[in-house]
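Peer 1: What follows is a predicted protein model with its sequence.
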Amino acid sequence: MSNMSAPPRLVAPPYDTAILPWYGGRFDAAFVALHPFFALPGVDPAACAHGTLVMERDEVPEGMSLRDHLDAQQAGRHADVTLDEDAVDMAAKAQGIAMSWSVLAARAGFADHRAVNRALRTHIRALKPAFADPQGAAALEAFCAREKLFLPTEGVFQPLMEARLAALFAACGCERVVVGDEFGEEQEVRPRAVLEDARPWHLVPDYPRNLPRRLLAEDGSLMACVDWDSFFTLILGTHARFAEADPGALFEGFWCAPDTELSWQRQAVQPLVGPSG
């Protein structure tokens, strides 16, 4: 195991800070790869334990600790389910059928991917009331329930995207990658082949103690990371790296403008590129 210190500015920027300038010129470009919605053949998400368990502190019964309440909610969530979280992730990586944000927006009546992002972040209560969209969140939940779609999850690499992330690092000739958490508190240099495991990365033994949330080329020229409350994977690189492998050919998403922030749903729309479905 490596005890390397994280290079400076490899953690995510604050939400009101432009992404590319935050990294101090380390990267030439940044791509926002949207976490896809997905279906599993013959599986109803309503019968599965998956996604974020959301609750407010004021919902905790008087006299009960937050931890005890959380444990009780988790236990109830796993009662009589068809698939638990790990089984859903395994099935998603093996046979998940993705629906792009562009298709979902058109079918569910959202103006664009910014509106979808706002609805998703409202759903997990990650936005202040002044910025939230409760109606959009309710409409999104209803559409996904009707279409039997799993919502993407925030803050973790998505099983449906892992094979293509592995392909991205392979196309760039990275023989080894630095796998770590989002804070740089734990990271390990591993052969790139670990990214090609058929299991979801968080189920591969001997990965970092915390969920893997950052992949970095050893020379620092390519990075993929996820932020705690974000429904996308941020891919940053030098012009040379992106000349070798174009993330826009692998993922639905958009290229960041110089002023793009993590809370890009409040900014001017950037056009989507990449696969659709």
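Peer 2: Right, received. Where do you want to start?

Peer 1: switch to C-alpha atoms for all contacts and neighbour counts from now on
Peer 2: Will do.

Peer 1: now do the same end-to-end measure for stretch 89-102.
Peer 2: 23 Å (C-alpha to C-alpha, to the nearest Å).

Peer 1: Also stretch 190-201?
Peer 2: Using C-alpha to C-alpha, the end-to-end distance of stretch 190-201 comes to 13 Å.

Peer 1: this is the comparison structure:
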Amino acid sequence: MKQVPRHLDRPPLDTPILQWWANEYDFVYAILNPFFKVPSYSPSTTQYGVTHVGNSALQDIINFVTTTKISTSNDAPDDFDSTIKRTGQQVLWSDVQRAIGAEDFVEFARTVWLWVVHSDRSDKNLAIARALTRYCDENHVYPPEEDVLPAVLEPTLSEYLRRLSIDEVTIWSEWRDKSLRVPAAAFDRSNPVVDLPGEKCSGIAAEGFFLSWEFDDVVGLLCLTEELHSKSSPLELFEGFAITPSMYSDVLNPVDLIERNPRPKLS
């Protein structure tokens, strides 16, 4: 397999983010994939998103895929992602946290992630997870999309690229083996959802700019050079936070979850 250039590659889990990209970018931000609402639709009547099969055995997964009825009355229509892009309304993580009364953001955010990907890890706060399910059911809110550029976030990305004076980007597949050049205007709300045929849109790149997502994650990493950052901070438009020298690419995981390289010294 052809080696992925570092400016398009996610940092390994044992290396701090800013250390990994020190020669490519000057700033990195964690961008939270939003919760969202779609007028006239609800998760209970129009299902949308990844189907999880948990920790099932391989044969059980094969049986599920080969015997489960693919289409149900609750399935979203084929173009639902474009409907989300056109009419969807973002719901901030901070608003959800406030609504369910979760006090600690780190615990809340980690539980959101583990709840979205249906993980049974012991550090998922079950009270928060149950509150998230109730909140979304009662308020017709969809959970954050995972692995990809969310449809509801495309118009925000369009505006940010405009502020950075970026007219064209390359969208990349998860393994960076497929790509497609698209105009930045393709992300405008009035256009269909941006699509990389047969692949997930897991990376978006331009000179001095990179935004990417990992498998089973609801947080993107947005990288910028000093020149682009001086035009506009991502936090003017996106919900998220700046990456610090002690953070790794699995930003919602405890740092001591696995063995890591030492924290880099600040100069």
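Peer 2: Yep, that arrived. A quick note: this is a predicted structure, and the numbers were derived from the prediction, not measured.

Peer 1: Quantify their similarity with the TM-score.
Peer 2: Once superposed, the chains reach a TM-score of 0.83 (TM-score structural alignment, normalised by the length of structure 2), with 253 aligned residues with a C-alpha RMSD of 2.6 Å.

Peer 1: so where do the strands sit in structure 1?
Peer 2: Under the criterion DSSP state E, strands of structure 1 are mapped to 29-34, 37-39, 97-99, 176-180, 187-191, 214-217, 222-226, 232-237, 253-255.

Peer 1: Can you tell me what Pro245 of structure 2 aligns to in structure 1?
Peer 2: Under the alignment (TM-score structural alignment), Pro245 of structure 2 maps onto Pro258 of structure 1.

Peer 1: and the residue nearest to that match when sequence neighbours are not counted, how far is that from Gln267 of structure 1?
Peer 2: Leaving out its chain neighbours, the residue that sits closest to Pro258 of structure 1 by C-alpha to C-alpha, 6 or more residues apart in numbering is Leu20, at 6.4 Å. Distance of Leu20 of structure 1 to Gln267 of structure 1, computed by C-alpha to C-alpha: 15 Å.

Peer 1: neighbour count winner among the two?
Peer 2: Leu20 (21 against 12; other C-alpha atoms under 10 Å).

Peer 1: I'd say the more buried one and Phe27 touch.
Peer 2: Yes. Assessed by C-alpha atoms under 8 Å, Leu20 of structure 1 is found in contact with Phe27 at 7.1 Å.

Peer 1: returning to that earlier point: now which residue in structure 2 aligns to the residue nearest to Pro258 of structure 1?
Peer 2: Checking TM-score structural alignment: Leu20 of structure 1 goes with Leu18.

Peer 1: got a list of what its match touches?
Peer 2: 27-28, 243-245, 247 (C-alpha atoms under 8 Å, 6 or more residues apart in numbering).

Peer 1: List only buried entries from those.
Peer 2: By neighbour count, with 16 or more other C-alpha atoms under 10 Å, the contacts of Leu18 of structure 2 hold 27-28, 243, 247 as buried.

Peer 1: Closest one of these to Val194 of structure 2?
Peer 2: Nearest to Val194 of structure 2 among the buried ones among the contacts of Leu18 of structure 2 is Val28, at 23.6 Å by C-alpha to C-alpha.

Peer 1: ok, the closest one touching Met247?
Peer 2: No. Counting by C-alpha under 8 Å, Val28 of structure 2 stays clear of Met247, with 10.5 Å between them.

Peer 1: hey, where'd the helices end up in structure 1?
Peer 2: 19-22, 66-77, 85-95, 101-108, 113-123, 134-147, 159-171, 239-244 (DSSP state H).

Peer 1: Relative to Val179 of structure 1, which of those is closest?
Peer 2: helix 159-171 (12.1 Å).

Peer 1: List the superposition-based mean deviation of that closest one with respect to structure 2.
Peer 2: Following the fit onto structure 2, the mean deviation recorded for helix 159-171 of structure 1 is 1.6 Å by mean C-alpha distance after the TM-score superposition for structure 1.

Peer 1: ok, and what's touching that helix?
Peer 2: Residues contacting helix 159-171 of structure 1 (C-alpha under 8 Å, 6+ apart): 35-36, 89-90, 92-93, 96, 98, 192, 195-196, 200-201, 217, 244-247, 250-251.

Peer 1: Out of those residues, which end up buried?
Peer 2: Looks like these have 35-36, 89-90, 92-93, 96, 98, 192, 195-196, 200-201, 217, 245, 247, 250-251 buried, using 16+ other C-alpha under 10 Å.

Peer 1: neighbours of Gly248 of structure 1, just the number please.
Peer 2: Neighbours around Gly248 of structure 1, by other C-alpha under 10 Å: 18.

Peer 1: Now distance to Gly101 of structure 2 too, for the buried ones among the contacts of Leu18 of structure 2, in a markdown table please.
Peer 2: Putting the buried ones among the contacts of Leu18 of structure 2 into a markdown table (distance: C-alpha to C-alpha, whole Å) gives the following:
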| residue | distance to Gly101 of structure 2 |
| --- | --- |
| Phe27 | 32 |
| Val28 | 29 |
| Ile243 | 26 |
| Met247 | 26 |
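
Peer 1: which two of the residues you listed lie the greatest distance from each other?
Peer 2: Spanning the widest gap among the buried ones among the contacts of Leu18 of structure 2 are Phe27 and Met247, at 12.8 Å by C-alpha to C-alpha.

Peer 1: okay, the helices of structure 1, which one's buried deepest?
Peer 2: For these, average neighbour numbers computed from mean count of other C-alpha atoms under 10 Å are highest in helix 113-123, which has a mean of 22.

Peer 1: Check which helices and strands that helix is in contact with.
Peer 2: Secondary-structure packing of helix 113-123 of structure 1 (3 or more C-alpha pairs under 8 Å, 6 or more residues apart in numbering; DSSP states H and E): helix 101-108, helix 134-147.

Peer 1: Give me the contacts around the longest one.
Peer 2: The reference is to helix 134-147 of structure 1. Helix 134-147 of structure 1 is contacted by residues 45-46, 108, 115-116, 118-120, 122-123, 150-151 when judged by C-alpha under 8 Å, 6+ apart.

Peer 1: and that helix, which stretch of structure 2?
Peer 2: Mapping helix 134-147 of structure 1 onto structure 2 (TM-score structural alignment) gives residues 126-139.
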